[in-house]
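Asker: below is the structure, and that's it, no one-letter string:
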């Protein structure tokens, strides 16, 4: 269970990034290292993330060791996201926009930490400039956009690579299909999305959770 919990912790920053790392105001100029074409792709990716108001999707989380766990993602902007893992995992991750909470029902443990302290926390602040940390990675496929995100001043946050595919019906014309998180210990976690549904009814109740220590709802 300790290894499984650590794997989940490693991916929390990656999981939250898709929902929380979008800046409140887009930069007036692109990052200096980006070419015009790359800056355009980066802006398109940011716009695609900003275009998501609510979303539900299925996901498969996998580690470098090949272990996989399935679940359902629920998103409501700003800042709320829920990773409901399959029952066998006995794990839940919820964000209220200020803190990330991991509930481990197997050992009745609850862990909370500020978004700023999570992996790649510098990117989770909506007032930060995500384009400052993002770099387009060529894919050789015009329908696939790959964005590598890292904070060079904080290598301990690790690296996230976001993969988008072009889809006319998705917000901004790009659909986030999966992302890969690589932490400072070189542990890799991949979350692949499928069956994305946008504009779904989502209420605040969807982000409540049962505290196993007190058997009350939060």
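Answerer: That came through fine. Small disclaimer: the values here were computed from a predicted structure and weren't measured.
Asker: C-alpha from now on. contacts and neighbour counts both.
Answerer: Will do.
Asker: list the buried ones in the longest helix belonging to the chain?
Answerer: The longest helix of the chain (DSSP state H) is helix 2-20. For helix 2-20, the neighbour count (16 or more other CA atoms under 10 Å) marks 7-20 as buried.
Asker: and what of stretch 195-211?
Answerer: Neighbour count says stretch 195-211 has 196, 198, 207, 209, 211 buried, by 16+ other CA under 10 Å.
Asker: let me have those in a markdown table, extended by secondary structure and distance to residue 104.
Answerer: As requested, those are arranged in a markdown table below (DSSP: H, G, I helix; E, B strand; the rest coil; distance: CA to CA, whole Å):
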| residue | secondary structure | distance to residue 104 |
| --- | --- | --- |
| 196 | strand | 26 |
| 198 | strand | 29 |
| 207 | helix | 16 |
| 209 | coil | 11 |
| 211 | strand | 10 |
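Asker: which among those residues gets closest to residue 157?
Answerer: Nearest to residue 157 among these is residue 207, at 25.5 Å by CA to CA.
Asker: want to compare, so here's the second one:
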């Protein structure tokens, strides 16, 4: 797995957390409502890998099942979800890798029917304005861990705005994605999720 895909593709199994206090249950329910209500979203992103290397780009989401990470000019990497698969394209080596989006933690952003209260737990942040949700499978530490971070925002769907996430692999290598300029409910064309296959001349 390359450092570009690390934050996007760590597989997370569904596990049941312990019983939650009322406030935690309420915040998880708010996260669930947010995920169910967002139909489209665009944002700028900043990615920081375990070595401190920083890349930027734009993030686009459209339900059902579509997202795109377009990296900054000069970075020959593209990540697209469509047709039930998450696709990693490296144009510098003409390589394409695909895996089921359901095996990625980002699947929760694309499947509003998924009940996050079955496999996620809240993480204390010390800031009442921030809601942090962690997903991992303790039976499979090799799968790693991902933490989604939301800010309370009355203007955002269900009062929450996704700020980004932190992915930690089994070797404790951390990759952080931060979002900014989030916009919800904006028009997004299906053409946004087309990509040029470097292995052959046709367009996917």
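Answerer: All right, it came through fine. What you see is a predicted model; the values in this text were computed from it and never measured.
Asker: whatever residue of structure 1 lines up with residue 94 of structure 2: what's its closest spatial neighbour, skipping adjacent residues?
Answerer: Superposed on structure 1 with TM-score structural alignment, residue 94 of structure 2 falls opposite residue 108. Of all residues not flanking residue 108 of structure 1 in the chain, residue 212 sits nearest, at 5.1 Å (CA to CA, 6 or more residues apart in numbering).
Asker: contact partners for the one you found?
Answerer: 105, 108-110 (CA atoms under 8 Å, 6 or more residues apart in numbering).
Asker: just the buried members of the residues you listed?
Answerer: The neighbour count (16+ other CA under 10 Å) marks residue 105 as buried among the contacts of residue 212 of structure 1.
Asker: which ones among the contacts of residue 212 of structure 1 are found in strands?
Answerer: Within the contacts of residue 212 of structure 1, residues falling in strands by DSSP state E are 109-110.
Asker: one step back: reformat the buried residues of helix 2-20 of structure 1 as JSON lines; add distance to residue 85 of structure 1.
Answerer: Listed next are these as JSON lines, based on distance: CA to CA, whole Å:
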{"residue": "7", "distance to residue 85 of structure 1": "13"}
{"residue": "8", "distance to residue 85 of structure 1": "11"}
{"residue": "9", "distance to residue 85 of structure 1": "14"}
{"residue": "10", "distance to residue 85 of structure 1": "15"}
{"residue": "11", "distance to residue 85 of structure 1": "13"}
{"residue": "12", "distance to residue 85 of structure 1": "13"}
{"residue": "13", "distance to residue 85 of structure 1": "16"}
{"residue": "14", "distance to residue 85 of structure 1": "16"}
{"residue": "15", "distance to residue 85 of structure 1": "13"}
{"residue": "16", "distance to residue 85 of structure 1": "15"}
{"residue": "17", "distance to residue 85 of structure 1": "18"}
{"residue": "18", "distance to residue 85 of structure 1": "18"}
{"residue": "19", "distance to residue 85 of structure 1": "18"}
{"residue": "20", "distance to residue 85 of structure 1": "20"}
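Asker: sorry, back to before: of the contacts of residue 212 of structure 1, closest to residue 172 of structure 1?
Answerer: Set against residue 172 of structure 1, the nearest of the contacts of residue 212 of structure 1 by CA to CA is residue 110 (36.3 Å).
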